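> coords please:
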Amino acid sequence: RVLNLNDNLKLRDLPKVMRTMLTLTEFSMAGNEIKSLPEELFRLTNLMKLDLSRNELDGIGNILGNLSRLTYLDLSSNRLWNLPWPALVKLKVLKTLKLGKNPLTNLSANISELSALEEVDLSETRVTMLPTEFLELETLKVINLTDTEILGPSPAVTEQGLPAILEFLR
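Here you go, the predicted model:
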């Protein structure tokens, strides 16, 4: 139920055999030259862990929401400027979201709908402000902001005073 296709530098597409691997629970294709995600990937509805880091993705499809069992999603080290938040918020059991080393500039307020989220990696992104809705992520334990240009909490948080700011930075 685990398939690891990491570091096949010449691999630019998913193998057609993926259509038949419907029982996969973990799939890793890190360190390749994948530029787009084929629909076959989104038929793997039993996936719980998906690692597409270190590729050349500049977008991911709206049908990502079909992977409703995902608990771990690594999209770090790609070329993602934005994300399909309406699809992402369908990942209700997602615990780990790795977005570091992307030219990502902002996060949607809808991130608060990822109520199981425990870890978010935004390191080396271009995100400058976290949405106030981050306060609603009660399960969030780790947020990596290394080498970002976060300006601080939004004005809506700072208006609530020091306790809200400390809570925001917890």
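
> For the rest of this, base every contact and every neighbour count on C-alpha atoms.
Will do.

> So the residue nearest the centre of the chain: helix, strand or coil?
By CA atoms, centre = their mean, the mean C-alpha position of the chain lies nearest to residue 97, the distance being 3.9 Å. Secondary structure, DSSP: H, G, I helix; E, B strand; the rest coil: residue 97 is strand.

> do you know how far it is from residue 166?
Between residue 97 and residue 166 the computed distance is 23 Å (CA to CA, to the nearest Å).

> still on that earlier bit, was I right about the residue nearest to the centre of the chain contacting residue 120?
Yes - between residue 97 and residue 120 a contact is recorded at 5.0 Å, counting by CA atoms under 8 Å.

> Check which helix or strand residue 143 maps to.
Here residue 143 sits within strand 142-144, counting by DSSP states H and E.

> now residue 152
Counting by DSSP H and E, no helix or strand carries residue 152.

> count of neighbours near it?
Residue 152 has 14 neighbouring residues, counting by other CA atoms under 10 Å.

> I figured residue 83 hits residue 57, correct?
No - contact criterion CA under 8 Å: residue 83 and residue 57 do not qualify, at 11.2 Å.

> neighbour count winner among those two?
When residue 83 and residue 57 are compared for neighbours, residue 57 comes out ahead with 21 against 18, by other CA under 10 Å.

> let's see this one next to it:
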Amino acid sequence: LSKNKLSELPSEITRFTALDKLNLYHNRLVSLPEEINQLCHLTYLDISRNQLSVLPAYHCKLPLQVLLVSHNRLVSLPEEINQLCQLIELDASCNQLSHLPIQLGDLQHLEALNLRKTFWLNCQEVL
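A predicted model of the protein is given here:
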């Protein structure tokens, strides 16, 4: 569904409960519906290059291994991010993060963290 100028996620997407990869790259999304949690096998989510200012905590209930949220308008990451216990890669580059949650340090399987061109005030507690 990448590069389709979507302003909202079609509700029909939740019918694909076996879906393990969802690419919503380069659309016009300002939010994602809570119903996305019905995609209980989703391990890869690319929501890069959209217009998201918030990454809701309910996304942290998915079994994601890869979460790509670069080039949005995010000002924070949810404290519940540590619930993504299978997460291997997080790309939050090119956002406007004001801080990083201390819980980010709890991600034991995280191998790749991209924060380039991301502005933040205080990430000392994570490091």
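
> Okay, the aligned partner of residue 10 of structure 2 in structure 1 and residue 47 of structure 1: tell me how far apart.
Alignment note: residue 10 of structure 2 maps to residue 38 in structure 1; criterion TM-score structural alignment. To residue 47 of structure 1, residue 38 of structure 1 is 15 Å away according to CA to CA.

> neighbour-wise, which of the two wins?
Each of residue 38 of structure 1 and residue 47 has its neighbours counted (other CA under 10 Å); residue 47 has more, 24 against 15.

> quick one: contacts for residue 108 of structure 2?
When contacts are counted by CA atoms under 8 Å, 6 or more residues apart in numbering, residue 108 of structure 2 touches residue 85.

> Could you check which residue of structure 1 pairs with it?
In structure 1, the residue matched to residue 108 of structure 2 (TM-score structural alignment) is residue 138.

> which residues touch the residue mapped onto residue 50 of structure 2 from structure 1?
The alignment partner of residue 50 of structure 2 in structure 1, by TM-score structural alignment, is residue 78. Residue 78 of structure 1 makes contact with 53, 54, 55, 56, 57, 58, 101, 102, according to CA under 8 Å, 6+ apart.

> Go ahead and confirm residue 48 of structure 1 touches residue 71.
Yes - the pair residue 48 of structure 1 / residue 71 is scored as a contact, 5.3 Å apart, by CA under 8 Å.

> number of nearby residues for whatever residue of structure 1 lines up with residue 79 of structure 2?
Matched across to structure 1, residue 79 of structure 2 falls on residue 109, judged by TM-score structural alignment. Residue 109 of structure 1 has 13 neighbours, counted by other CA under 10 Å.

> got the contact list for residue 109 of structure 1?
Residues counted as contacts of residue 109 of structure 1 (CA under 8 Å, 6+ apart) are 131, 132, 133, 134.

> where's it relative to residue 4 of structure 1, distance?
33 Å.

> just to revisit the earlier point, relative to residue 124 of structure 1, how far out is the match of residue 108 of structure 2?
Residue 138 of structure 1 is 24 Å from residue 124 of structure 1, by CA to CA.

> And residue 58 of structure 1, by the same measure?
Per CA to CA, residue 58 of structure 1 is found 16 Å from residue 124 of structure 1.

> More neighbours: which of those two?
residue 124 (20 against 17).

> Tell me if I'm right that that one and residue 105 touch.
No - here residue 124 of structure 1 does not reach residue 105: they are 10.6 Å apart, not a contact under CA under 8 Å.

> Number of residues surrounding residue 93 of structure 2?
Residue 93 of structure 2: 21 neighbours (other CA under 10 Å).

> Name the SS class of the aligned partner of it in structure 1, please.
The equivalent of residue 93 of structure 2 in structure 1 is residue 123 (alignment by TM-score structural alignment). Counting by three-state DSSP, the backbone at residue 123 of structure 1 sits in coil.

> Next, the contact list for residue 153 of structure 1, please.
Contact partners of residue 153 of structure 1, counting by CA under 8 Å, 6+ apart, are 129, 130, 131, 132, 165, 168, 169.
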